[in-house]
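**Q** sequence unknown, structure follows:
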């Protein structure tokens, strides 16, 4: 039987988000209903609200979430009711050309729920189907997803921290470790020290990089970057970041440079801050209007690799449990990414604080028992 729960929607482009009643159907074949315990406020959700992804309003926002499976549909074997899961937007199909080549982290045909959640009776748009952010929609008490979007992890982990692996932290960590291939002894520079960039710094440090250079224009973020493992910081509002990286790497540039901003100027900085035959990784998301011009001779003459990182090139079934294990061992500080916890009605204010650069992550807590666990410092 369908349920009516509270959730946060963006009704139209640029309008403030609203908490409304939403109808969640029973799971059909291959689907699961998940009781959401916590969900991070990611910049991608703001992109949806502003119409920067597409115009399929109204959107059910939120996607960086963890919770407990409540019910599953016919044929579901991956998870069962009671499992603690992190939601992911790469539910690999196992059949596309990427999966067939043994590269499921590039899956081109990821699964989403077939049924739609809708606005409940009494709403001016009652019955309207909602477009869930990244196929998830998790600023809601319970959400309907494809069962493959549920990755089971250790229940001992805090949902407040664990949910962040669902997008930003995994994107940054994976950009360094999976896409960039950072390994022991490498020098790494990360441009942009928000949530994604900080995760890239943490990943590079954990992978054994001996020099990790954090670059930003905000001293608060640079100070935070040291906590995640940065060995050097560069405030690019006052110095040329390319020159600074070269000076810190004996004049040659970094082995891996990660652009966690995604603008033409930062990508150019990343390109020229790397060593010959080094690697550039773009994980910051550009807007559709952005373009870049580079001398083709420089592209040829410098060699190496220019890569884009999709979701940190992660495989959720492999990477989420591994990172939760590292978190539980005290080797990967997920709690450090959580600046504040908020309620479902506070998402609009959380967007404001995110735009002002005041937070790494605000996390919406829907299960208050999660606040009895160890709070982030």
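**A** Great, that's in hand. All of these numbers come straight from a predicted model, not from anything done at the bench.
**Q** Please make it C-alpha for all contacts and neighbour counts, starting now.
**A** OK.
**Q** And the strands in the stretch 51-200 of the chain?
**A** With DSSP state E, counting those that start in this stretch, the ranges of strands along the stretch 51-200 of the chain come out as 59-60, 64-72, 84-87, 118-119, 131-132, 142-146, 150-152, 187-191.
**Q** Repeat that for the stretch 251-377 of the chain.
**A** Using DSSP E, counting those that start in this stretch, strands in the stretch 251-377 of the chain cover 254-259, 274-282, 305-308, 340-342, 362-365.
**Q** TSV please, covering those and showing mean neighbour count and distance to residue 50.
**A** Output for the strands of the stretch 251-377 of the chain, formatted as TSV (neighbours: other C-alpha atoms under 10 Å; distance: least, C-alpha to C-alpha, whole Å):
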stretch	mean neighbour count	distance to residue 50
strand 254-259	30	23
strand 274-282	23	23
strand 305-308	16	24
strand 340-342	18	22
strand 362-365	26	19
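**Q** next, the one to line up against it:
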């Protein structure tokens, strides 16, 4: 029968979130109910609250989550009650044109639960990224559940559900960083630091962290940055060129989502180098560039959706690397908080005091 649990709701644009009763239905065909153990507080949740994604309020926030499968609906065979899973928001369909071309990480018809979760009065909720995990239990499509080794910290591996995977994948998948490459990362929050960790894992020999916050530059060193650039004290493009023999970096990853930082990334790459945009811009932002610069510099300009990851492939692999000590996922967890502390976590995010606050149930 349906369950009533507590979840974090954004009722209106720019308004503080609230903890309210949510009705979670029994799983239907292809669906699963997951008892959430942890959920990271991501900038995307703040984008939802600010109306930067869409205006389909009220939202059930939260999406970087790990937990235990409680029940499954008809036809579910890949997971079972008791499995420890990381939730993902790109449950591939296997049938669309991207999937048929063998590129399921671009799936154009990803799955979500068919049934809505609702407020106690029956108002349907829009779950953030089709998940909604600032809640004790959530309803998702079974394909959004990736089974991983249970002998790990939920707070750490749950971050693979969005930000950390986005950064790692921007370097490993989208940017295809390889041994000996030079890499610059502009914006050293959680996603940017994950990109730095990914570049180190791939064998990059020069990894340049760029930010305006000295604290974030210190954090970046811990994830593998070999050089740092304080963008308030130096020209970022000139500094990256100076650190790469005057040429520019082979791969520049923009993890801010602003026109000015994307332009820095564009001009800080080597000829025929790659720019990867993984920072999420708001719909109003625009870029203007001389067309001759686009032509004459060559190379690739890429956007990284969720690190171009395939959860069934990448999550277990990265959890194995975490267990081996080759990726320090614990270092991304700045603090653990309760479900009633999300609004305060947004404030700390704004001030740059944390990489990730993680709600623990």
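**A** Great, that's in hand. What you are looking at is a predicted structure, and each value in this text was computed from that prediction instead of being measured.
**Q** Reformat the strands of the stretch 51-200 of the first structure as TSV; add distance to residue 363 of the first structure and mean neighbour count.
**A** Below are the strands of the stretch 51-200 of the first structure laid out as TSV (distance: least, C-alpha to C-alpha, whole Å; neighbours: other C-alpha atoms under 10 Å):
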stretch	distance to residue 363 of the first structure	mean neighbour count
strand 59-60	16	29
strand 64-72	9	26
strand 84-87	14	29
strand 118-119	24	22
strand 131-132	18	24
strand 142-146	16	28
strand 150-152	19	25
strand 187-191	24	30
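**Q** what about the strands of the stretch 251-377 of the first structure, which gets the closest to residue 218 of the first structure?
**A** Nearest of these to residue 218 of the first structure, taken as C-alpha to C-alpha: strand 254-259 at 15.8 Å.
**Q** between the closest one and strand 274-282, how big is the angle?
**A** Angle, strand 254-259 of the first structure to strand 274-282, by axes from the mean of the first three to the mean of the last three C-alpha atoms, to 10 degrees: 30 degrees.
**Q** Find me the equivalent region of strand 254-259 of the first structure in the second structure.
**A** Counting by TM-score structural alignment, strand 254-259 of the first structure pairs with residues 249-254 of the second structure.
**Q** related to what we said a few turns ago, tell me which of the strands of the stretch 51-200 of the first structure sits nearest to residue 347 of the first structure.
**A** Residue 347 of the first structure lies closest, by C-alpha to C-alpha, to one member of the strands of the stretch 51-200 of the first structure: strand 59-60, at 12.2 Å.
**Q** which residues make contact with the closest one from outside it?
**A** Strand 59-60 of the first structure is contacted by residues 7-11, 48-49, 130-133, 137-139 when judged by C-alpha atoms under 8 Å, 6 or more residues apart in numbering.
**Q** hmm, back to that, let me have the strands of the stretch 251-377 of the first structure in TSV, adding distance to residue 224 of the first structure as columns.
**A** Formatted as TSV, the entries for these read as follows, by distance: least, C-alpha to C-alpha, whole Å:
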stretch	distance to residue 224 of the first structure
strand 254-259	17
strand 274-282	21
strand 305-308	25
strand 340-342	15
strand 362-365	16
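**Q** Looking at those strands, spot the one closest to residue 94 of the first structure.
**A** strand 305-308 (22.2 Å).
**Q** which part of the second structure lines up with the closest one?
**A** Taken onto the second structure by TM-score structural alignment, strand 305-308 of the first structure occupies residues 300-303 there.
**Q** do stretch 70-77 of the first structure as well
**A** So stretch 70-77 of the first structure sits over residues 70-77 in the second structure, by TM-score structural alignment.
**Q** The stretch 151-300 of the second structure: helices as residue ranges?
**A** All helices of the stretch 151-300 of the second structure, identified by DSSP state H, counting those that start in this stretch, fall at 154-157, 163-169, 190-202, 214-223, 236-242, 259-268, 291-297.
**Q** Run through who's touching the second one.
**A** What it means is helix 163-169 of the second structure. Contacts to helix 163-169 of the second structure, defined as C-alpha under 8 Å, 6+ apart, come from residues 42, 64, 159-160, 175, 190-199, 278, 304-309.
**Q** try 7 Å
**A** Helix 163-169 of the second structure is contacted from outside by 190-192, 194-195, 197-198, 306-309, using C-alpha atoms under 7 Å, 6 or more residues apart in numbering.
**Q** tell me which of these is nearest to residue 18 of the second structure?
**A** Using C-alpha to C-alpha, the contacts of helix 163-169 of the second structure come closest to residue 18 of the second structure at residue 190, 24.9 Å.
**Q** Sweet, I'm off.
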